[in-house]
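*Asks:* what follows is a protein structure lacking sequence information:
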């Protein structure tokens, strides 16, 4: 098998800074390096300890769109997915994402995976849930047959939480998003199992992720398409 090496150009590293955080560019630049993505393993209930073939993801998620912030940016920055399947941006909040609905609708996706909320943590949970509800309603209007998947906010390291109190709200926000998903009859995907057996996925800033996170993430989501 030919091994695929994933590298990140400087412009992509800069694009990964979260919510306007000035520390992110420096931390990510110093932490990311080349990796052999074909050797990444997923240690979770399903699948367990299997090699991940990243070459299949572009075809598997060909009819999906990922809507998110700088965490989601890595999917096309690392060439894991094609750019048209990723609608993301630095510091994108739930409210900001409403401006991207036309762009998403033009793709006519069968599935939409939404990873937002990290940049809303300074607000109240009620405000974030209201904005999410508005976003979902607009997506339903444009794409009534599309399966909507709300992804839980990804965790940050304990060191990062000590630096910024707002990250203590992640679990509370995720509970709010889970309840909203039930109310709106859309799918909620808890990403926390990814991190139970993969404890070293964060880069130095404690928010963003090393390149090996992305194939693990997509392998986890792949089962949601079945």
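*Replies:* Now that the structure is in, tell me what you want to look at. Please read all numbers here as calculations on a predicted model, not as lab measurements. Numbers count the residues shown, from 1 in each chain.
*Asks:* can we go C-alpha only for contacts and neighbour counts from here?
*Replies:* Fine.
*Asks:* in the helix or strand where residue 106 lies, what's buried?
*Replies:* Secondary-structure assignment from DSSP states H and E places residue 106 in helix 101-107. Neighbour counts using 16 or more other Cα atoms under 10 Å place 101, 104-105 of helix 101-107 among the buried residues.
*Asks:* one more structure, for comparison:
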């Protein structure tokens, strides 16, 4: 049985907030430690984000599935329709609200930790077809990974695999792999290394939705029964069995 909705929403809110705190905070620290060297800053930012994401999935996965991402939740809902699994439409809407609110809160928290304004809208424009294509690739690849792991019974390795994918996608996509509408919105609230101008947000979110459509289509072709595993995305919610003591 899944935990109650309020517990899952709290986990999604806190998890997404801490994820954005890691993204923004490590970007600020990278700018402080490696001023003028964008390549090193990106390395520091990507490593911190990948490690934090893996840890957060381990922490909150057993409660909410550790989506932290509206496109993951939307894919969970879409793929589960045929089999009666995954999120309901009501839960999907609630997840998206909790994730987006958490992302904004996480950006504000990062700013306050580094003695910066809680809200300073980014001036960093990120627009253009090449960046939107990068977001399509990053988002589709992330969803394929998550649901392929769940469908093949390997959801337990999702923390390491998802963290590794996001860390790598920072480097192999032109957009540095936001791949997350909630995180994209949250990053608009910080005028630091990780920021994105509010005017650039709609283009990124639209590209992420396209990535969602591409990924669900490919999952139907590659894993026709992927929806049966929607309840296990991204970490199995089954309660652990108590360890039995060895009989003497």
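*Replies:* Yep, that arrived. As the structure is a computational prediction, the values presented were derived from the model and not from experiment.
*Asks:* let me see the TM-score of these two.
*Replies:* After superposition, the two chains reach a TM-score (TM-score structural alignment, normalised by the length of structure 1) of 0.29; 107 aligned residues with a Cα RMSD of 5.4 Å.
*Asks:* list the helices and strands the helix holding residue 106 of structure 1 packs on?
*Replies:* On a contact count with 3 or more Cα pairs under 8 Å, 6 or more residues apart in numbering; DSSP states H and E, helix 101-107 of structure 1 meets helix 125-142.
*Asks:* the inter-axis angle of the helix or strand that the helix it packs on is followed by versus helix 125-142?
*Replies:* Next along the chain after helix 125-142 of structure 1, taking DSSP H and E as the criterion, comes strand 147-151. Here the directions of strand 147-151 of structure 1 and helix 125-142 differ by 160 degrees (axes from the mean of the first three to the mean of the last three Cα atoms, to 10 degrees).
*Asks:* could you point out the helix or strand that follows the helix or strand where residue 108 of structure 2 lies?
*Replies:* Using DSSP H and E, residue 108 of structure 2 sits in helix 89-113. From helix 89-113 of structure 2 onward toward the C-terminus, using DSSP H and E, the following helix or strand is helix 129-151.
*Asks:* follow-up on the earlier one: looking at the buried residues of helix 101-107 of structure 1, which is nearest residue 222 of structure 1?
*Replies:* Comparing the buried residues of helix 101-107 of structure 1 against residue 222 of structure 1 with Cα to Cα places residue 104 closest, at 19.7 Å.
*Asks:* right, and residue 132 of structure 1 touches residue 94 too?
*Replies:* Yes. Using Cα atoms under 8 Å, residue 132 of structure 1 is in contact with residue 94, at 6.1 Å.
*Asks:* just the helices in structure 1 please.
*Replies:* Along structure 1, the segments classed as helices by DSSP state H run 10-15, 22-31, 57-60, 70-77, 94-97, 101-107, 125-142, 158-163, 170-184, 192-196, 213-222.
*Asks:* what's the most buried one of these?
*Replies:* Counting by mean count of other Cα atoms under 10 Å, helix 70-77 has the highest mean neighbour count of the helices of structure 1, with a mean of 23.
*Asks:* next, the angle from that one to helix 213-222.
*Replies:* 100 degrees.
*Asks:* list the helices and strands helix 70-77 of structure 1 packs on?
*Replies:* Short answer (3+ Cα pairs under 8 Å, 6+ apart): helix 70-77 of structure 1 packs on helix 10-15, strand 86-88.
*Asks:* count the residues that sit near residue 10 of structure 2.
*Replies:* Residue 10 of structure 2 sits with 18 neighbouring residues when counted by other Cα atoms under 10 Å.
*Asks:* so it is in which element?
*Replies:* helix 5-33.
*Asks:* end to end on stretch 175-192 of structure 1, go ahead and measure it.
*Replies:* Start-to-end span of stretch 175-192 of structure 1 (Cα to Cα, to the nearest Å) is 12 Å.
*Asks:* just to revisit the earlier point, could I get the helices and strands packed on helix 70-77 of structure 1 as CSV with distance to residue 214 of structure 1?
*Replies:* Output for the helices and strands packed on helix 70-77 of structure 1, formatted as CSV (distance: least, Cα to Cα, whole Å):
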stretch, distance to residue 214 of structure 1
helix 10-15, 14
strand 86-88, 13
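*Asks:* nearest to residue 163 of structure 1, of the ones you listed?
*Replies:* Here helix 10-15 is closest among those (Cα to Cα), at 21.4 Å.
*Asks:* can you spell out which helices and strands pack onto the closest one?
*Replies:* Short answer (3+ Cα pairs under 8 Å, 6+ apart): helix 10-15 of structure 1 packs on helix 22-31, helix 70-77.
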